[in-house]
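# Sharing a model prediction with you, sequence too.
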Amino acid sequence: MRRTTRITAGAAALALLMTACGGDEDAGGGSAPEAGSLEGESIELAAVFTGAEQEALEAVLAAFAEQTGAEVVFTSTGDDIATVLGTRIAGGDAPDVALLPQPGLLKQFVEDGSLTAVSDEVAAAVDENYGEVWRELGTVDGELYGVWFKAANKSTVWYNTGAFEDAGAEVPEDFDAFVDTLGTIADSGLTPLSVAGGDGWTLTDWFENVYLRVAGPEMYDQLTAHEIPWTDPSVITSLETLAEIWTADNVVGGNSGAQQVLFPDSVEAVFSDAPEGAIVYEGDFVAGVISDSTSSVVGEDANFFPFPSIDGSPESVVGGGDIAVALSDSEATQALLQYLAT
């Protein structure tokens, strides 16, 4: 999956990102690349996508290739896309396009001169097909550098409805009730939580949701911008909150076993025919894994609730997304960005 270690932008901006409306629904966007206009051109696109998301992306790229005649090669970078891209950029072998899962990476690569601003045609497509907030989140120092390709609500907690019914567990309304629910499920004989500790980004997502609720959006923004240290009491409190639920008895495989579990496996552990756990936290894209990899039906065997409030914190959503950026300055690269924006 694309959900790598992604520290999102400010909480307020992310709330806008998740709810922003584009322009008129009937808007057609900028002109798409002409048929056959890129015959003989080759484009490499790099992203963290794997599995079903990779397949969906490759279908989009195949349609672009069929329309334009260009060859498009997809490269999966794995979770550590920042290191992979940085190494390739330093070696003079950067891909033409990358989907960045961290807004901070956009600024970083702009500041080190690795990215090319989008063309006027791409900018026109963005203006016609996206809300203003999307342009703002893709802009650095007044220049538009990217096209947002996908966004996700990463404040959803998924549960096996049958396991809840068997345990007599109820959907929790706040974090204290969540802790109680874990205990109820454990008492029924089923391990409550499935955690993908083998994918660092899932642990980061857990932390972001807890921190936003413990410290609030202003401090969340400050931590994201490195304006407060990771030794701040708010960070310690958030980690202690996670430690309260990430106990060996609460986590499938125990703490050491969970460190070997990858994200898709963590979902399957909850929604397989013989579930090992009852709850898995991650974004709305969990639904795709459930449908692709298990026989469970979303809305029947699988459901979700919002990440619970902590000590009366307001309802909050952590969002994530991937922004397509140009690492090479070519007509074909800009044509692909234009296609993704229309």
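Structure received.

# rest of the way, CA atoms for contacts and neighbours
OK.

# Residue 155 and residue 320 touch, don't they?
No: applying C-alpha atoms under 8 Å, one finds residue 155 not in contact with residue 320, separated by 10.0 Å.

# residue boundaries of the strands in the stretch 1-150 of the chain?
Using DSSP state E, counting those that start in this stretch, the strands of the stretch 1-150 of the chain run over residues 42-47, 71-76, 97-100, 139-140, 143-144, 146-153.

# Point out the most buried one among those.
strand 97-100 (a mean of 25; mean count of other C-alpha atoms under 10 Å).

# Give the other helices and strands that that strand contacts.
Contact here means 3 or more C-alpha pairs under 8 Å, 6 or more residues apart in numbering; DSSP states H and E; on that basis strand 97-100 packs against strand 42-47, strand 319-326.

# Can I get the ones you listed in CSV including distance to residue 137?
Output for the helices and strands packed on strand 97-100, formatted as CSV (distance: least, C-alpha to C-alpha, whole Å):
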stretch, distance to residue 137
strand 42-47, 19
strand 319-326, 9
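
# Out of those strands, which is closest to residue 140?
Nearest to residue 140, of all the helices and strands packed on strand 97-100, is strand 319-326, at 12.2 Å by C-alpha to C-alpha.

# chain center to the closest one, what's the gap?
9 Å (C-alpha atoms, centre = their mean, to the nearest Å).

# who's in contact with that strand?
Contacts with strand 319-326, where a contact means C-alpha atoms under 8 Å, 6 or more residues apart in numbering, come from 6, 8, 14-15, 17-18, 96-103, 115-118, 138, 145-155, 333-334, 337.

# what's the neighbour count on the closest residue to residue 248 other than its chain neighbours?
Nearest residue to residue 248 in three dimensions, chain neighbours excluded: residue 254, at 4.3 Å (C-alpha to C-alpha, 6 or more residues apart in numbering). By other C-alpha atoms under 10 Å, 17 other residues sit near residue 254.

# Same question for the one 4 residues further on.
For residue 258, the number of neighbouring residues by other C-alpha under 10 Å comes to 21.

# Surely it is in contact with residue 196?
Yes: in this structure, residue 258 is within contact of residue 196 by C-alpha under 8 Å, at 6.2 Å.

# For residue 66, grab the count of nearby residues.
Residue 66, neighbours per other C-alpha under 10 Å, totals 15.

# And the strands in the stretch 151-300 of the chain?
Under DSSP E, counting those that start in this stretch, the stretch 151-300 of the chain gives strands at 156-160, 191-194, 277-281.

# With mean neighbour count as added columns, please give these in JSON lines.
Compiled in JSON lines, those are given as follows (neighbours: other C-alpha atoms under 10 Å):
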{"stretch": "strand 156-160", "mean neighbour count": "22"}
{"stretch": "strand 191-194", "mean neighbour count": "27"}
{"stretch": "strand 277-281", "mean neighbour count": "28"}
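
# ok, second structure coming up, stack it against the first:
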Amino acid sequence: MKTQRRGRLLISVAAAGVAGIALAGCSGGPGSGGGGDDEGGGGDNVVTIYGTIADTEAELLEESWADWEEENGIDIQYESSKEFEAQIAVRAQGGNAPDIAIFPQPGLLADMATRGFLKEAPQSVADNVAEYWTDDWAGYGTVEGTLYGAPLMASVKGWIWYSPSTFEENGWEIPTDWQGLLDLTAQIQSDIGGPPWCVGFGSDAATGWPGTDWIEDVVLRQSGTEVYDQWVANEVPFTDPAIKSAFDEVGKILLDPNYVNAGFGGLDTIVTTPFGDPAAALVSGECTLHHQASFYDGFITDAGGTVAEDGDIWAFITPGFGGETGDGAVVTGGGEIVGAFDDSESTVAVLEYLSSPEWANSRVGLGGVISANKGLDPENASSEILKAAIAILQDDTTTFRFDASDLMPSAVGSGTFWQGMRDWVNGTPTDTVLEQIEAGWPSS
């Protein structure tokens, strides 16, 4: 969300309901556009945007385009919802689509495009995408050869958050491979006499997505890019031994009551713990290790911690299994793709701005997020961990893959996969979970 959304905050904690855009409103059938058409609907030069980015992040989002709105005489009206994944289709079908939607999952954007709801990206947006984004990122907004959406923000996933001072005091070393991470986990458990890891899957309607991130990290690192890409396309099903192996490896941590859930209770608290809550446990020292994306530095800061190599909390990338292709980092990541249900002049202008380096630098400069836009100045990032994440994204030697669940059809990616992760940590056998997830894959 899968989002930012600080990165993936997008799927988690939205506060607004779904009525706001209706006030700015529009009418019309599928694909007919939203509330900001210059010829009617919400009024001249009003552009409505619907997404999952909420609370403080939503305020920063609106601040990021405020000057541009004034300069261009366009009123952008943003609404967030924790029910975005379900409501966007309902609204499109009912003729009440927003002008623009910020999709946390490319797979959901693809669903909307193939059903005829989305407009093809205008040429000015296509030009921005070609100039400022890699072919991989352009591909996340492309459906059957047609560009429908432009990337927005991004996150680098797979960071392991820890306290540098605690590691130094105990003589713990940063692991260089996956087995080393398992060995470190066992060592910490032995040294402190309790579980090292804190884990939270809770995210309202999206509960379970943090678990998919663990699986995706291991599939990519253990089996490589070819298997990962085939898995996204269901050429390698969830029941394949490569995917089961990833579950088995992750289970060595997440299913071991000796290792989880520091500060919250037993394994039964994984699903009920909101994904943002472990930040406070990290800062207080109740928790030693936590797996979460680059956007999590904002949660740690909000919890009173400083994020730096010599600060309260720092992070290292989940190590690989050895033998990965390339000389750079091997990482998964996420982000949002912006698509439009309307092609009015004002909507096109907003789309063009959101796909530009000017917007990326504006938003990143406000703190808490990053972007993969090649026109972004890394020095605008608000923390060292975000600068490190940008460096990874901009490094040509990095092996990067978008969050698999976000690329899969929504029936799986934000459906049976999320549910499967909830069932799995609550005790359902792995083979049963994999069969149930795979059963959600659309037949056509």
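Thanks, I have the structure now. None of these values were measured; they are calculated from a predicted model.

# Can I get the strands of the stretch 151-300 of the first structure in JSON lines including distance to residue 90 of the first structure?
Converted to JSON lines, the strands of the stretch 151-300 of the first structure look like this (distance: least, C-alpha to C-alpha, whole Å):
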{"stretch": "strand 156-160", "distance to residue 90 of the first structure": "38"}
{"stretch": "strand 191-194", "distance to residue 90 of the first structure": "38"}
{"stretch": "strand 277-281", "distance to residue 90 of the first structure": "36"}
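
# Out of those, which is closest to residue 205 of the first structure?
strand 277-281 (8.9 Å).

# Tell me which other helices or strands the closest one touches.
strand 156-160, strand 191-194, helix 263-271.

# Let's have those in a markdown table, adding distance to residue 247 of the first structure.
As requested, those are exported to a markdown table (distance: least, C-alpha to C-alpha, whole Å):
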| stretch | distance to residue 247 of the first structure |
| --- | --- |
| strand 156-160 | 18 |
| strand 191-194 | 10 |
| helix 263-271 | 16 |
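
# closest to residue 77 of the first structure out of the ones you listed?
helix 263-271 (16.0 Å).

# How far does the closest one sit from its chain's centre?
The chain centre lies 17 Å from the centre of helix 263-271 of the first structure; the measure is C-alpha atoms, centre = their mean.

# Now do it: which elements does it pack against?
When contacts are defined as 3+ C-alpha pairs under 8 Å, 6+ apart, helix 263-271 of the first structure packs onto strand 156-160, strand 191-194, strand 277-281, helix 286-293.

# how about residue 197 of the first structure, what's its partner in the second structure?
Matched across to the second structure, residue 197 of the first structure falls on residue 201, judged by TM-score structural alignment.

# For the counterpart of residue 292 of the second structure in the first structure, give me its contacts.
Residue 292 of the second structure maps onto residue 282 in the first structure when the alignment is built from TM-score structural alignment. Residue 282 of the first structure is in contact with 154, 155, 156, 157, 158, 202, 205, 206, counting by C-alpha under 8 Å, 6+ apart.

# Format these as TSV; extra columns: distance to residue 190 of the first structure.
Shown next, in TSV, are the contacts of residue 282 of the first structure (distance: C-alpha to C-alpha, whole Å):
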residue	distance to residue 190 of the first structure
154	25
155	24
156	21
157	17
158	16
202	22
205	24
206	22
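
# residues in the first structure aligned with stretch 62-77 of the second structure?
Using TM-score structural alignment, stretch 62-77 of the second structure corresponds to residues 58-73 of the first structure.

# Can you give me the buried ones in that stretch?
For stretch 58-73 of the first structure, burial by neighbour count (16 or more other C-alpha atoms under 10 Å) applies to 58, 61, 62, 64, 65, 67, 68, 69, 70, 71, 72, 73.

# And for stretch 294-305 of the second structure?
Per 16+ other C-alpha under 10 Å, stretch 294-305 of the second structure contains these buried residues: 294, 295, 296, 297, 298, 299, 300, 301, 303, 305.

# right, and the first one touches residue 159 too?
Yes: at 6.7 Å, residue 294 of the second structure and residue 159 qualify as touching, with contact defined as C-alpha under 8 Å.

# Could you grab the helix/strand/coil label for residue 305 of the first structure?
The three-state assignment at residue 305 of the first structure reads strand, by DSSP: H, G, I helix; E, B strand; the rest coil.

# do you know how far it is from residue 197 of the first structure?
Using C-alpha to C-alpha, to the nearest Å, one obtains 21 Å as the distance from residue 305 of the first structure to residue 197 of the first structure.

# More neighbours: the two, which one.
residue 197 (20 against 14).

# For the more buried one, which non-adjacent residue is closest in space?
Counting by C-alpha to C-alpha, 6+ apart, the residue nearest residue 197 of the first structure is residue 259, at 4.1 Å.

# ditto for residue 259 of the second structure
Nearest one to residue 259 of the second structure, counting by C-alpha to C-alpha, 6+ apart, is residue 195 at 4.0 Å.

# cool, residue 336 of the second structure as well?
Residue 336 of the second structure sits nearest to residue 104 (C-alpha to C-alpha, 6+ apart), 4.5 Å away.

# Need the counterpart of the one you found in the first structure.
Residue 104 of the second structure maps onto residue 101 in the first structure, with residues paired by TM-score structural alignment.

# Pull the number of nearby residues for its match.
Considering only other C-alpha under 10 Å, residue 101 of the first structure is surrounded by 29 other residues.

# what's the answer for residue 144 of the second structure, then?
So residue 144 of the second structure, with other C-alpha under 10 Å, has 10 neighbours.

# Equivalent analysis for residue 245 of the second structure, please.
Around residue 245 of the second structure there are 16 residues (other C-alpha under 10 Å).

# What is the equivalent residue in the first structure for it?
Using TM-score structural alignment, residue 245 of the second structure pairs with residue 237 in the first structure.

# Select, out of the helices and strands packed on strand 97-100 of the first structure, the one closest to residue 134 of the first structure.
Across those, closest to residue 134 of the first structure is strand 319-326 (C-alpha to C-alpha), at 9.7 Å.

# Mean per-residue distance, the very next helix or strand once past that closest one versus the second structure.
Using DSSP states H and E, the next helix or strand after strand 319-326 of the first structure towards the C-terminus is helix 331-341. Compared with the second structure after the fit, helix 331-341 of the first structure shows a mean deviation of 1.3 Å (mean C-alpha distance after the TM-score superposition for the first structure).
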